[in-house]
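**Student:** predicted structure and sequence below. I'll ask about it afterward.
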Amino acid sequence: MSLDFNVPQYSYEPLDEGNHGIRLMTLLPAPTREAEIVCDLRNVRLTETDVPSFEALSYTWGSPMSPSRLRVAFLTNEKIDVTRNLTEALPCLRDTEKPRALWIDAVCINQKPLAERGQQVQRMAHIYSLAERVIVWLGLDNTDSRLTMATYY
């Protein structure tokens, strides 16, 4: 994902906090890991009795320096800046045939308005607890990670 400054930033639709709103990201399928990452964002209601099907991603954001652009809203071609660590995770998480519903804090929470960010951060434990699965991304495989995994497992 290269940085293209001619592409508009994604405009988030406000959440309905009074109705327990969150956003879910649908990671669209692609035949190869090298294909552009494209996703859609949608607002949904999340309560104990109203739980959409989704997985949550836990990872470290990494440095905000040299961000990549994640293509959102397939038809409008808007983008969201994301960190390198998330840029590396998404091709590994993407299916070749089926869309995948994910909750990823850096994308699903509009980081600009402090009020929304604060409310959503307070709900994170609840969001993770209602996910079908929590995926932990430790980063791309390297010599250190292989040694660590071999040592502990």
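**Tutor:** Cool, the structure landed.

**Student:** every contact and neighbour count from this point should use C-alpha atoms.
**Tutor:** Fine.

**Student:** what segments of this protein are strands?
**Tutor:** Counting by DSSP state E, the chain has strands at residues 21-27, 38-45, 55-58, 68-72, 78-82, 100-103, 133-136.

**Student:** measure D141 to P67 for me?
**Tutor:** 21 Å (C-alpha to C-alpha, to the nearest Å).

**Student:** those two - which one has more neighbours?
**Tutor:** A count of neighbours by other C-alpha atoms under 10 Å puts P67 above the other of D141 and P67, at 18 against 8.

**Student:** which residue is nearest the centroid of the protein?
**Tutor:** Centroid-nearest residue in the chain: I104, 3.2 Å away (criterion: C-alpha atoms, centre = their mean).

**Student:** OK, contacts around the closest residue to it other than its chain neighbours?
**Tutor:** Leaving out its chain neighbours, the residue that sits closest to I104 by C-alpha to C-alpha, 6 or more residues apart in numbering is L57, at 5.4 Å. Applying C-alpha atoms under 8 Å, 6 or more residues apart in numbering to L57 gives the contacts L102, W103, I104, D105, V134, I135, V136, W137.

**Student:** try it against this one:
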Amino acid sequence: YRPLEKEDQEIRILVLQRGADRSSPLHCKLEHIPLSYATFSAITHVWRQQEENRIRIEGLNTTIGENLGQALINLRKDEEDLRLSADAICITQQDDVEKSWQVELMGDIFNTALLTYVWLRPTPGDHDESPAQALDMILEIGKSCKGHQVVGYVWPDNGLLSISTFIPEK
């Protein structure tokens, strides 16, 4: 990874290249851009020890956690690339200095994102309703937060949740 410019609040954006075949390998590029100029969606997912998925970034083979890999497979679009902030890939996990200041930016990153995807299901066959119930409770609590409202969310069968940004009430 090329180092990020802290003074410019630079972030990495994962460009998930299009692909109609869910079984084909994931291909991505990384862009470096100041947060204030970036146009992207964000993804958050459960981090845990698990099997790994293969991914190709900038032409190099690497591995990512199965959970993130499944989310990217489900997010990949047929006819257009998708620009994402995915901290497991976009932050150099072995660089504690970069990781520290990038984690400080996470709130701004999620607030800047056009859309945030939340991957809650660890495997495609998992039909546990607990994540959906937990999210419903979180959204109910969120509705009571003064000055913000939930614009909407989608809970499809594939377990990939998309939540639109919280917007200030007028």
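**Tutor:** In hand now; what should we look at? None of these values were measured; they are calculated from a predicted model.

**Student:** hang on, the earlier thing: please pull up the equivalent of the residue nearest to the centre of structure 1 in structure 2.
**Tutor:** In structure 2, I104 of structure 1 lines up with A86, judged by TM-score structural alignment.

**Student:** gap between that match and P3 of structure 2?
**Tutor:** A86 of structure 2 is 17 Å from P3 of structure 2, by C-alpha to C-alpha.

**Student:** repeat for I11 of structure 2
**Tutor:** Taking C-alpha to C-alpha, one finds I11 of structure 2 at 10 Å from P3 of structure 2.

**Student:** and E104 of structure 2, by the same measure?
**Tutor:** In terms of C-alpha to C-alpha, E104 of structure 2 sits 17 Å off from P3 of structure 2.

**Student:** quick one: list the elements packing against the longest helix along structure 2.
**Tutor:** Looking across structure 2 with DSSP state H, the single longest helix is helix 130-143. Applying 3 or more C-alpha pairs under 8 Å, 6 or more residues apart in numbering; DSSP states H and E, we find helix 130-143 of structure 2 packed against strand 148-149.

**Student:** can you do 7 Å?
**Tutor:** Where contact means 3 or more C-alpha pairs under 7 Å, 6 or more residues apart in numbering; DSSP states H and E, helix 130-143 of structure 2 is not packed against any helix or strand.

**Student:** alignment lookup: R71 of structure 1 to structure 2.
**Tutor:** Looks like R71 of structure 1 aligns to R56 there (TM-score structural alignment).

**Student:** for Y1 of structure 2, see how far away its match is.
**Tutor:** Taking C-alpha to C-alpha, one finds R56 of structure 2 at 14 Å from Y1 of structure 2.
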